[in-house]
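**Student:** Below are the sequence and a predicted model for it; my questions follow.
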Amino acid sequence: MTVSLLTQRVDLPLPGIGTAAARVTVLEHGRVRYVVRAPHVRGTFVVIPQHLRDGPVLPDRAVVQFGDGLDPQGTYYWRKHRPDEPVVHGVRLHGWTSSLQPDNLSDRYIDILGTYTHSLRGGALRELPLATRRRTETVIRAILAHWRSLPQLDQLRAAAARIYAAEYAEHEGARATAAEAQVAQLQTERKQARRRVNVLNGIRRRRPRALTPPRTHLARLPLVDGRGREMGSITVREVAVSAEVAGAVVYEVSGARVLGRFTVGSDIYRAAPVPQGVWVAYGHATRTHFENERAHRPTVNGVTVSGGWNHDTSGDITPSAPDTVGARVETSPTTGHSAPPATERRAGAVVRALALHFLAREDLDGLRLAAAQANAPFLLGETRRRLKDLAQQQAQEERNAKRHRRRERQLHALTASQRVGFQTELAA
């Protein structure tokens, strides 16, 4: 089936003005030319269905070009007039309208003309007088009302869509492929999250292991700075296996310009169900987070230090690494600054020595299990929320993939020679 190329004469009602006589001709690519004669109006308007990437398969928007010709809108914009550009109230129109929805032009506040409607005089673009704008808008409303009533409107839209159908089909196919890949990734993440829930439930059900009571004997630990240079030694006494912070041990430290307590436990951020890293707090900790006033905070080089150090692995800790442990000096409950370099250097040596001392305990697995069991309820809640989010994301991506594949098929059908195939696919 082909679109008729015959020219018809029609009358277009112009409210408050009268009637416009128009000769209407269907052009290539779904365009329709209106040659209009009305009070203070004469010239050619061309209605062009606007097929937008990611828009409807059959375009539902249109622009109205001022003047004749099949060249793209921008071709003439800065260079020269189009043939038979409309003259309204003695002003010659140049350019084209906004992107319009012909089914929704009843709102008087819609900007029909937009930013690409001007007059072109002496090579300069000029704004239209108000009377010219108002009459032009009235004429365009009448033209689009007639265009909407054309019996071959869907064929015109399809003809316009065929110009970019292959390009847009490729675009839709790429988006569908990306969505399908995302679905596969989300399925993998859901499987991992479900496995994590099982592991955490298993941790909660495990019988706690016996922990070694605080040792009565003192331990002497050598200190080494980040370059491996000796810095003396400290004497360490175990004060308590903490009742407040599960799996942590409190140490009393003295010697080598260090005095005070440190609390050593497992990685408090615990990405793994059973934490494998080390956490060291300056002072006797009663909780892991947001504790500004710990008792027995240590002094290092005569400076009272606060805060703590967390490391999510333990295999890479040596007497000299990592070099920085983030010792801070508080100036108020909410403010502070980094410790002096010499203090940070010595604090780092102490923290590394205590971390290695903690990791050498024979009940380390029991301490880690205690920390894991204390944190399991939080991790379970977090993981279940993530499972729910992943399921919602997967459902959305599956819908996206189906939508893009359907649009890809519809756009491919547009390029086919048989209209029946397109109509059947579009209705699917």
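**Tutor:** Looks like it came in fine. Numbers count the residues shown, from 1 in each chain.

**Student:** can we go C-alpha only for contacts and neighbour counts from here?
**Tutor:** Noted.

**Student:** all helices for the stretch 301-428 of the chain, in order.
**Tutor:** 341-359, 364-415, 419-427 (DSSP state H, counting those that start in this stretch).

**Student:** dropping in the other structure now:
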Amino acid sequence: MTVRHLTERVELPLPGIGSGSARVTVLERGRVRYVVRAPQVRGTFVVVPDHIVNGPVLPAAVSVQFGDGLEPLGSFYGEHRPDEPVVYGVKVHGWTEHLYPDDLPTGWFLGRYAVGLRNGIRHELSRGTERRTEAVILAIVTHWRRRPDRRALMRTAAREKAAEYAEHEGNRATAAEAQVVELKQEYRAVRHRISVLAGILRRRPRPVQAPDPEPVRLHIEDPRRGPLGQITVHEVAVNAGVAGSVVYEVTGPRISGRFTVGSNRYRPEPIPKGIWVAYGHASDRYYEDERAHAPGVNGVRLCGQWDHNTSDDITPTAPDTIGARVPSRGSAPHATERRTAAVVRALALHYLRRPDLTGLRLAAAKANVPSLRSDARRQLSEVKQQLAAEERNARRHRAREHELLSLVPGSPREDLPAEAA
């Protein structure tokens, strides 16, 4: 079939202007050419279906190109296309895009890609030229949307990049499916965590010793300077203000005050395995920085705490530093930090040698369960929502991949209908 056989002559009503006529020809790639003659308008317009990545499987919108040709819309942005429309004596260059045939705009819509072009320089169109051009475009697209082969034109346009877009959708489906696998693993892990926390609540408390009235002498040591002498330690409270903790009153060379030692408070383990040392007599408040009976070291009053996620690496000389702080001044002086670290290490090891350590850790775990379980339930809800969303994404992208593959020329599914999505 020749182009001549595909050409027809149509009338184009132009409300408020009159009417025009056009010779209409179906081109390759689903495009349709309109060679228009109307009051103050002559030239070629081409209706181009917009098939874009991540857009509908079958194009839902069209662009209108000014001038003839099958090249991509932006190919001639700096030079004239053949037979560009002349409106009020001005050559209109470029294109207008994102027109939905079933929902045509009622206001101005020409856009920034519709310009005049003179000597390779783009310039704005006058308002009259823009309004007359828009009127003709609306008449053309109104005629185009009534074409009996409209869906076939859309399918033809979609075939050009169907294979490329199908690969893109397949990649997105694969990524979503991989995310589904990860989220299912995370979901199972959180469910297991909730079960473990429930099990901790059901466990019977283990015996915990009362405070020992007898003082204990502990050696303190610096990894660089060696022995720093001894400190005297009295147990003030056990498993009282902070579950699973022991409060020690400490006196020694250039040091006096209380330290609260227990399991690490700021970690998510159901049964804590690390160590936490607070400067002062800690209360059950989760966040407190300055406490009663805060120790003084080298004449400097301390604040804050040291939280360590494991107890396996604590020795009389390690860790080297613990980041001791002073109220309103930040880090403690170097000498104070070194002596405080020596005391904290000695107290931590003394606490870890307790015969009731398992009971203290279980008490700390039971106290932490309400907040940990609340966090886990919230996390489970979030993961469940994310999982459902990714499963929907995987199904949607896989379905779009199959629909696009049905448009690929030569595909066994080519004749199956693709749904606009």
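**Tutor:** In hand now; what should we look at? Since we're looking at a predicted model, the values are computed, not measured.

**Student:** picking that back up, tell me which of the helices of the stretch 301-428 of the first structure sits most buried.
**Tutor:** Ranked by mean neighbour count under mean count of other C-alpha atoms under 10 Å, the helices of the stretch 301-428 of the first structure are led by helix 341-359, which reaches a mean of 21.

**Student:** That helix vs the second structure, average offset?
**Tutor:** Comparing helix 341-359 of the first structure with its match in the second structure after superposition yields a mean distance of 1.7 Å (mean C-alpha distance after the TM-score superposition for the first structure).

**Student:** so that helix corresponds to what in the second structure?
**Tutor:** The alignment of helix 341-359 of the first structure onto the second structure (TM-score structural alignment) covers residues 334-352.

**Student:** just stretch 140-151 of the first structure next, same as before
**Tutor:** Aligned using TM-score structural alignment, stretch 140-151 of the first structure spans residues 137-148 in the second structure.

**Student:** List the buried residues of that stretch.
**Tutor:** Across stretch 137-148 of the second structure, burial judged by 16 or more other C-alpha atoms under 10 Å covers 137-142, 144.

**Student:** Same question for stretch 232-247 of the first structure.
**Tutor:** Judged by neighbour count (16+ other C-alpha under 10 Å), stretch 232-247 of the first structure contains these buried residues: 233-242, 245-247.

**Student:** Next: stretch 265-277 of the first structure.
**Tutor:** So stretch 265-277 of the first structure, judged by 16+ other C-alpha under 10 Å, has buried residues 265-268, 270, 273-277.

**Student:** Could you give the separation of that stretch from the chain centroid?
**Tutor:** 29 Å (C-alpha atoms, centre = their mean, to the nearest Å).

**Student:** Ok, stretch 382-390 of the first structure next?
**Tutor:** In this view, stretch 382-390 of the first structure has its centroid 18 Å away from the chain centroid, taken as C-alpha atoms, centre = their mean.

**Student:** which residues in the second structure does that stretch match up with?
**Tutor:** Using TM-score structural alignment, stretch 382-390 of the first structure pairs with 375-383 in the second structure.

**Student:** Kindly reformat the buried residues of stretch 265-277 of the first structure as JSON lines containing secondary structure.
**Tutor:** Output for these, formatted as JSON lines (DSSP: H, G, I helix; E, B strand; the rest coil):
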{"residue": "G265", "secondary structure": "strand"}
{"residue": "S266", "secondary structure": "strand"}
{"residue": "D267", "secondary structure": "coil"}
{"residue": "I268", "secondary structure": "coil"}
{"residue": "R270", "secondary structure": "coil"}
{"residue": "P273", "secondary structure": "coil"}
{"residue": "V274", "secondary structure": "coil"}
{"residue": "P275", "secondary structure": "coil"}
{"residue": "Q276", "secondary structure": "coil"}
{"residue": "G277", "secondary structure": "coil"}
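
**Student:** And the helices in the stretch 151-300 of the second structure?
**Tutor:** 162-202.

**Student:** again, but for the stretch 1-150 of the first structure
**Tutor:** Using DSSP H, counting those that start in this stretch, the helices of the stretch 1-150 of the first structure run over residues 130-148.

**Student:** Tell me where it has strands.
**Tutor:** Assigned by DSSP state E, counting those that start in this stretch, the strands in the stretch 1-150 of the first structure fall at 7-14, 18-26, 32-38, 41-50, 61-66, 87-88, 91-92, 94-95, 117-121, 124-126.

**Student:** possible to save the ones you listed as CSV with distance to N201 of the first structure?
**Tutor:** Below are the strands of the stretch 1-150 of the first structure laid out as CSV (distance: least, C-alpha to C-alpha, whole Å):
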stretch, distance to N201 of the first structure
strand 7-14, 75
strand 18-26, 71
strand 32-38, 69
strand 41-50, 57
strand 61-66, 56
strand 87-88, 78
strand 91-92, 78
strand 94-95, 68
strand 117-121, 68
strand 124-126, 72
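
**Student:** Not counting sequence-adjacent ones, nearest residue to V224 of the first structure?
**Tutor:** Setting aside the residues directly before and after it, V224 of the first structure is nearest to E230 in space (C-alpha to C-alpha, 6 or more residues apart in numbering), at 4.6 Å.

**Student:** doesn't P319 make contact with the one you found?
**Tutor:** No: contact criterion C-alpha atoms under 8 Å: E230 of the first structure and P319 do not qualify, at 10.1 Å.

**Student:** Looking at these two, which one has more neighbours?
**Tutor:** More crowded of E230 of the first structure and P319, by other C-alpha atoms under 10 Å: P319, with 22 against 13.

**Student:** The second structure: which residue goes with that one?
**Tutor:** Match for P319 of the first structure (TM-score structural alignment): P316.
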